[in-house]
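**Student:** Return atomic coordinates for the entry below.
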Amino acid sequence: MNIDDIVNKIANFIRNTESKNHKKNSHKSGGTNNKLFNIVVLILIGILLVIGNNYFKSTTATVSTTFKNKNTADENMISSNELNIRSIQSYEEKLTNKLKNILEKIDGVGKVDVMIYFESGEEKIPAININDSNSITDESDNNGGKRKINQSNNGRTIVMLNKGQETEPFITKTYEPKITGICIVAEGAKNKITELRIRQAVVNLFNLSEKKVNVYPMKN
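**Tutor:** Here you go, the predicted structure:
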């Protein structure tokens, strides 16, 4: 029984009791009935308040738990995305610094600034649990007909690892972001031979075509 049913029953009880009290002719009897009526009404109101209080407490607790779980999931997702972004940025910075340092060691190059362009972020390959099944069923009917049913089920699920209260995919391989172009500004690039040496070094290091490597002289 919900709260609405209880309220309706109390209202009907009050109406019926008032109707009976109006039919009473004796003042003494009417006074006694009024006292009894008031006591019953107070008891019913008290019961209603207790039930209502418990109902709203339960509802509030459920809503709070739901929002808490949702917020926790959102926080875990945000945390995972932030870690991926930081990992990519760290890789880009390390690669840029390595290229800068190696180019500056070439005779005649001088000071160097490097910018590397990437097509996308790193790609992670998770472990896959393969569960394939194949069943063949031979059926025959009353008329002598026969048929063969071949049913195949392909099951693929990502293998997950438990880390405390969180789960994450088990990564078997990680592909670094693909480089689409490199821009280099060097002090010694005014010399055409030095510029060519810089370009060839970068092309060979990253297996890029020459048109994807731009080399410019640094402003004085």
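**Student:** from here on, contacts and neighbour counts on C-alpha atoms
**Tutor:** OK.
**Student:** Now do the longest helix anywhere in the chain: distance to the chain's middle.
**Tutor:** Counting residues, the longest helix in the chain under DSSP state H turns out to be helix 27-104. Chain-centre distance of helix 27-104: 18 Å, with CA atoms, centre = their mean, to the nearest Å.
**Student:** other SSEs contacting that helix?
**Tutor:** Judged by 3 or more CA pairs under 8 Å, 6 or more residues apart in numbering; DSSP states H and E, helix 27-104 is in contact with helix 3-23, strand 112-118.
**Student:** Measure how the last one sits relative to helix 27-104, angle-wise.
**Tutor:** Right, the one you point to is strand 112-118. With axes from the mean of the first three to the mean of the last three CA atoms, to 10 degrees as the basis, strand 112-118 and helix 27-104 are set at 130 degrees to each other.
**Student:** likewise the first one?
**Tutor:** What separates the directions of helix 3-23 and helix 27-104 is an angle of 160 degrees, with the same axes, to 10 degrees.
**Student:** looking at the helices and strands packed on helix 27-104, which is buried most?
**Tutor:** Greatest average neighbour count among those goes to strand 112-118 (a mean of 17), per mean count of other CA atoms under 10 Å.
**Student:** And whichever helix or strand comes after that strand, what does it pack against?
**Tutor:** Moving toward the C-terminus from strand 112-118, the next helix or strand (DSSP states H and E) is strand 123-126. Using 3+ CA pairs under 8 Å, 6+ apart, the elements in contact with strand 123-126 are strand 171-175.
**Student:** compare with the first, here's sequence two:
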Amino acid sequence: MFKKINFNEKEKKKLISLLVIGALCVISLVAINFLQGKQETSKTNQEESVAKQNEEGDSKVSSEKDDLEKQLTAILQEINGSGDVSVMITYDNSEEIEPAYNSSATKETTSETDSSGGERTVETSSENKTLVTSDSSNPIVIKTKEAKIKGVLVVASGAKDAQVKQTLYEAVQTALQISGHQVEVYAK
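**Tutor:** This is a model prediction of the structure:
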């Protein structure tokens, strides 16, 4: 069934070289596949940590928004004649968080000229972005952009009096640094 094949020395060297090259190719493919899987896992973990931080940030932002309403309510109730006060603040957008990235870009240009005078230029560029994380694997935040206030509604029992209403109106503008058209004060 199988015949014994006799190779001379030159053919043995070629066969061994081909087998070594084939083994190196297989090892390289396995290593590349393993490294890509590791990078994808790393990217997935980073994306999950950013999503987790955004969720935590959203609950923190809503808590801060509620705190701002409570603070404003408390301070407006201190105004003489204001009585019972309720405050509602609306926002134009939510808080934006910008995480830090390490990025590296490479650009390679190759020019070739063939024997008949033709010229070819090939440009290759690549960019690699990696999320920067702290020791606890949380992304490092470069800057946080606060939510923009769209409008404020104040309802107070003392707002029947024009002077109290004007004082509440000005107090909200001053406290939140917003313009007058964004504030409405009504009587209870």
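**Student:** Quick TM-score on the pair, please.
**Tutor:** Here the TM-score for the pair of chains, by TM-score structural alignment, normalised by the length of structure 2, is 0.62; 142 aligned residues with a CA RMSD of 2.8 Å.
**Student:** if we compare the helices and strands packed on helix 27-104 of structure 1, which one ends up closest to residue 63 of structure 1?
**Tutor:** Relative to residue 63 of structure 1, the nearest member of those by CA to CA is helix 3-23, separated by 19.2 Å.
**Student:** That closest one corresponds to what range in structure 2?
**Tutor:** Under the alignment (TM-score structural alignment), helix 3-23 of structure 1 falls on nothing in structure 2.
**Student:** Pull the distance from that helix to the chain's centre.
**Tutor:** 53 Å.
**Student:** outside of that helix, which residues touch it?
**Tutor:** 30, 33-34, 37, 41, 44, 48, 51-52 (CA atoms under 8 Å, 6 or more residues apart in numbering).
**Student:** and with 7 Å instead?
**Tutor:** By CA atoms under 7 Å, 6 or more residues apart in numbering, the residues outside helix 3-23 of structure 1 that reach it are 30, 52.
**Student:** Residue in structure 2 paired with residue 143 of structure 1?
**Tutor:** With TM-score structural alignment as the criterion, residue 143 of structure 1 matches residue 116.
**Student:** Output the helices and strands packed on helix 27-104 of structure 1 in JSON lines, with distance to residue 92 of structure 1 appended to each entry.
**Tutor:** Putting those into JSON lines (distance: least, CA to CA, whole Å) gives the following:
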{"stretch": "helix 3-23", "distance to residue 92 of structure 1": "62"}
{"stretch": "strand 112-118", "distance to residue 92 of structure 1": "8"}
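**Student:** how much space between residue 183 of structure 1 and residue 152 of structure 1?
**Tutor:** Residue 183 of structure 1 is 53 Å from residue 152 of structure 1, where distance means CA to CA, to the nearest Å.
**Student:** so stretch 20-34 of structure 2 aligns onto which residues of structure 1?
**Tutor:** Using TM-score structural alignment, stretch 20-34 of structure 2 lines up with nothing in structure 1.
**Student:** roughly how far out does that stretch sit from the chain middle?
**Tutor:** With CA atoms, centre = their mean, you get 36 Å for stretch 20-34 of structure 2.
**Student:** Could you do stretch 114-125 of structure 2 as well?
**Tutor:** For stretch 114-125 of structure 2, the distance to the chain centre is 40 Å (CA atoms, centre = their mean).
**Student:** That one: which residues count as buried?
**Tutor:** Residues of stretch 114-125 of structure 2 classed as buried by neighbour count (16 or more other CA atoms under 10 Å): none.
**Student:** Ends of that stretch, what's the gap?
**Tutor:** 24 Å.
**Student:** contact partners of that stretch?
**Tutor:** Applying CA under 7 Å, 6+ apart, the contact partners of stretch 114-125 of structure 2 are 106-113.
**Student:** Return the members of those residues classed as buried.
**Tutor:** Buried among these (16+ other CA under 10 Å): none of them.
**Student:** wait, which of these is closest to residue 81 of structure 2?
**Tutor:** Distances from residue 81 of structure 2 to these, taken by CA to CA, are shortest for residue 106, at 67.4 Å.
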